[in-house]
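Visitor: no letters, just coordinates:
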């Protein structure tokens, strides 16, 4: 979408006009619609994961998922995603390797392809997160609402409603209207005069999305916590030391170089698979499955390499100090390679894989002299996220949202490294029974809403 050209005087007149009041009212409608659809998408995705990777093997007579189980599943994911890309409008959304917010604007006619490709990619185990599909869903629904209200709407109206829809949908992922608005507005890269026009409708849409997150979870008993980013329980960073400062620059350079390699390979893969999607995407899916199976040679489950990594964050942080350095290194290498393959061929977001790999890299870096876990994870995670997204402010906000280095950790959805079935079959992966450090007052519904704001 071409950024509309408005002078400072035009912006002032627009904000004071009745038309802008209509924008604000319409942004609330867009926020409600976008958040409802995003909530449904984020609820359906983990249901597909559990049905395919936990329940289906048992229904087929296996006592536990066989080691080769990811191979046919990820091949099927490649076939479905290829059909969505080649047979439906919009080519399934933007290519993750091209960067966050790349590609043309999502039209409402593109939504079926975006949703199908996203569900196949995320639900069937590829190493991508929900950020890009959810943002595309919100943008497309924003344009749809504008089209239903006024077919020949001006460009600035389309931009405002598209941003409001994206903020509302993305707020379902991070449960924070402020984080959502910061990420979307930085990704849009608007000029100074347009920021005031887009900011308030975007915040309204994001706020509506956060309210829907709370309300639907309480009403239905379902939630989108599979992709929620809770504060990680790490040792406090303590006072800033010279050692932490000294280690920051070389660690950031190494992480940035590694992510650059991952993204560059992903872009090359995207060019290779583009001419024959129906052939190459199942092959790439099988390649990701093989990488996951190779990780089982360390004694861990293949599910740790698969998926976005959101569910495995808390368990890997808890077990990190006890895991051998070689296991963590193999996890970074294999999941990084799987991430590169996924971002070149499939459709999804880069946020959660970057967070997970940054966390694992930080757990490796904490073994350096003078570098506590809180500082190490903060350094590596921030470097990984900013290298993947190329959005510096958003990367700092997302890293801060993870709560690295905080003393008072929030709710922790304690799970095993790969999924519920492995949790039942591997008692050694079960979390300890020690009580979590909690904030003093109990969380009421009112405080739950307040905690949405950073």
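Guide: All right, it came through fine. From a predicted model like this one, the values you see are computed outputs, not experimental measurements.
Visitor: could you use CA atoms for every contact and neighbour count after this?
Guide: OK.
Visitor: my read: residue 177 touches residue 207, true?
Guide: Yes. In this structure residue 177 lies within contact range of residue 207 using CA atoms under 8 Å: 5.2 Å.
Visitor: shared neighbours of these two, anything?
Guide: 168, 171 (CA atoms under 8 Å, 6 or more residues apart in numbering).
Visitor: measure residue 8 to residue 275 for me?
Guide: 46 Å (CA to CA, to the nearest Å).
Visitor: can you show me the helices along the stretch 351-454 of the chain?
Guide: Per DSSP state H, counting those that start in this stretch, the stretch 351-454 of the chain has helices spanning 351-365, 373-389, 392-401, 420-425, 445-450. These are given in chain order.
Visitor: who are the contact partners of the closest residue to residue 383 other than its chain neighbours?
Guide: Using CA to CA, 6 or more residues apart in numbering and skipping residues adjacent in sequence, the residue nearest residue 383 is residue 252, 5.4 Å away. Contact partners of residue 252, counting by CA under 8 Å, 6+ apart, are 379-380, 383.
Visitor: also this one, for the comparison:
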């Protein structure tokens, strides 16, 4: 490919010398942006395909061989314990050690070395298939970033690392959530770059190209978009702002409490030193939680959230509270015990259960508003990113009149969470230890 320009672009649409990127440069760079988008979606699709195949084997085929089902209590405990053991062995002994501890990583960060990719991919597939309460988002973003950097570096050295990672991250978010706009807006560098002059749309051009290509490719491959149709909110009433704010803030505080507990749980597991030990123990505890909360509280949570939203009348307030509580504990255990995975998908399930609980306890709150506010509150508390929180909440409920309310309700919610503990383990707070720890 022809090198795009004599200047290295420092962000999505700006040259390194702080001048707006030329039209020619944007057109040339749109080629790798689209290719990165397509490639990121294909990698995600392949990972999902492998995980789904293994899940069918572990939870549908094998149980029948032993006279059980996927819901038999001892099978749940046995399977998750073995999943923990398998992941612990990979983390401790495999080349690359499945990358850094996911509890210490954000959605977008420095790409790992390519040697990490095989062990990280296998670990994520086993975790997704085995019922671990984590999503694929952090690992798949790391995998796509590593592969994109390695492949682009073989073609040209004129595209900077930061831009490749940005495009890969936007593409993966587009493929994961079907929200390429959120993928283009979540990076602080995009907003900061506006100060350098030029149009915002110039700066969003390349991330949108990558995110859009990722989302469209995932749809073409048959990926399921995040989207449901709940009972519409109906005519606006002034009280909805107050009720929505209370639901969003209460949901956010649940995540804040989890974030406060997170370092203690993480430290307790890692005090056992060896991943084979603490990840196996984590798997055992996840199995017990799976029995207590039923299989609805297992796995990454998106499919299970869809089940709750499709038939909300089938669940009592007590069941919804149980689902939310067990899933929250399972998320803390999985994230603390060395499993590799993201926290957004389980958070979405907890938010759905919490929103349905709010509607069950206070029927005056419209169902779509309650769910959207709960999901938004929990997501912004977990990610500290309002764009993803709003887009995911809207995608779930599919009720457009809720959007302007969310744009107002998110403001007091942000004030509550902005200085609160993050759902993240900062490495500076962790004792020095081998990479796999």
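Guide: Looks like it arrived, so ask away. Just so it is clear, the structure is predicted and the values come from calculations on it, not from any experiment.
Visitor: follow-up on the earlier one: tell me which of the helices of the stretch 351-454 of structure 1 sits nearest to residue 279 of structure 1.
Guide: Closest of the helices of the stretch 351-454 of structure 1 to residue 279 of structure 1 is helix 351-365, at 25.6 Å (criterion: CA to CA).
Visitor: where in structure 2 does that closest one fall?
Guide: Under TM-score structural alignment, helix 351-365 of structure 1 corresponds to residues 344-358 of structure 2.
Visitor: check stretch 312-319 of structure 1 too.
Guide: Against structure 2, stretch 312-319 of structure 1 falls on residues 304-311 (TM-score structural alignment).
Visitor: would you turn the helices of the stretch 351-454 of structure 1 into CSV with mean neighbour count?
Guide: Formatted as CSV, those follow (neighbours: other CA atoms under 10 Å):
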stretch, mean neighbour count
helix 351-365, 25
helix 373-389, 26
helix 392-401, 19
helix 420-425, 15
helix 445-450, 12
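Visitor: and those helices: which comes nearest residue 193 of structure 1?
Guide: Of all the helices of the stretch 351-454 of structure 1, helix 392-401 comes closest under CA to CA, at 19.5 Å.
Visitor: ok, average deviation of the closest one from structure 2?
Guide: For helix 392-401 of structure 1, the mean deviation from structure 2 after alignment is 1.3 Å (mean CA distance after the TM-score superposition for structure 1).
Visitor: give me the residues contacting that helix.
Guide: Residues contacting helix 392-401 of structure 1 (CA under 8 Å, 6+ apart): 179, 182-183, 186, 229-231, 355, 378, 381-382, 385-386, 389, 454.
Visitor: try stretch 148-156 of structure 2
Guide: 1, 3, 36, 111, 114, 159, 161, 164-165, 168.
Visitor: can you do 10 Å?
Guide: 1-4, 32, 35-37, 39-40, 111-114, 142, 144-145, 147, 158-165, 167-168 (CA atoms under 10 Å, 6 or more residues apart in numbering).
Visitor: how about it: buried residues?
Guide: Within stretch 148-156 of structure 2, the residues scored as buried using 16 or more other CA atoms under 10 Å are 148-150, 152.
Visitor: which member of these is positioned nearest residue 297 of structure 2?
Guide: residue 148 (34.0 Å).
Visitor: any idea what that closest one aligns with in structure 1?
Guide: In structure 1, residue 148 of structure 2 lands on residue 142 (TM-score structural alignment).
Visitor: could you pull out the helices for the stretch 101-250 of structure 2?
Guide: Under DSSP H, counting those that start in this stretch, the stretch 101-250 of structure 2 gives helices at 117-130, 137-155, 161-177, 180-185, 188-193, 200-220, 239-270.
Visitor: turn those into CSV, including distance to residue 71 of structure 2.
Guide: As requested, the helices of the stretch 101-250 of structure 2 are exported to CSV (distance: least, CA to CA, whole Å):
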stretch, distance to residue 71 of structure 2
helix 117-130, 13
helix 137-155, 26
helix 161-177, 28
helix 180-185, 37
helix 188-193, 44
helix 200-220, 31
helix 239-270, 27
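Visitor: winner for burial among the ones you listed?
Guide: helix 161-177 (a mean of 29; mean count of other CA atoms under 10 Å).
Visitor: distance from it to structure 1 after superposition?
Guide: Averaged out, helix 161-177 of structure 2 is 2.0 Å away (mean CA distance after the TM-score superposition for structure 1).
Visitor: contacting residues around stretch 411-418 of structure 2?
Guide: Contacts of stretch 411-418 of structure 2 (CA under 10 Å, 6+ apart): 245-253, 255-256, 373, 376-378, 380-382, 384-386, 410, 420.
Visitor: could you report the neighbour count for residue 229 of structure 2?
Guide: Residues lying near residue 229 of structure 2 (other CA atoms under 10 Å) number 13.
Visitor: surely it meets residue 399?
Guide: Yes. When contacts are counted by CA atoms under 10 Å, residue 229 of structure 2 is listed as touching residue 399 (7.3 Å).
Visitor: find residues that contact each of those two.
Guide: With CA under 10 Å, 6+ apart, residue 229 of structure 2 and residue 399 have common neighbours residue 368.
Visitor: map residue 184 of structure 2 onto structure 1.
Guide: In structure 1, residue 184 of structure 2 lands on residue 181 (TM-score structural alignment).
Visitor: now do the contacts for the residue lying closest to that match once chain neighbours are set aside.
Guide: In this structure, residue 181 of structure 1 finds its nearest non-sequential neighbour in residue 167, 5.6 Å apart by CA to CA, 6+ apart. Neighbouring residues of residue 167 of structure 1 by CA under 10 Å, 6+ apart: 31, 34-35, 134-135, 138-139, 161, 176-185, 201-210.
Visitor: any idea how far the alignment partner in structure 2 of residue 167 of structure 1 lies from residue 164 of structure 2?
Guide: Aligned by TM-score structural alignment, residue 167 of structure 1 pairs with residue 170 of structure 2. Counting by CA to CA, the gap from residue 170 of structure 2 to residue 164 of structure 2 is 10 Å.
Visitor: between the two, which contacts overlap?
Guide: Common neighbours of residue 170 of structure 2 and residue 164 (CA under 10 Å, 6+ apart) are 33, 36, 207.
Visitor: need the counterpart of the first one in structure 1.
Guide: In structure 1, the residue paired with residue 33 of structure 2 is residue 27, using TM-score structural alignment.
Visitor: might one say that its match is in contact with residue 159?
Guide: No. Using CA under 10 Å, residue 27 of structure 1 is not in contact with residue 159, being 11.3 Å away.
Visitor: what do those two both touch?
Guide: Joint contacts of residue 27 of structure 1 and residue 159 (CA under 10 Å, 6+ apart) are 142, 165.
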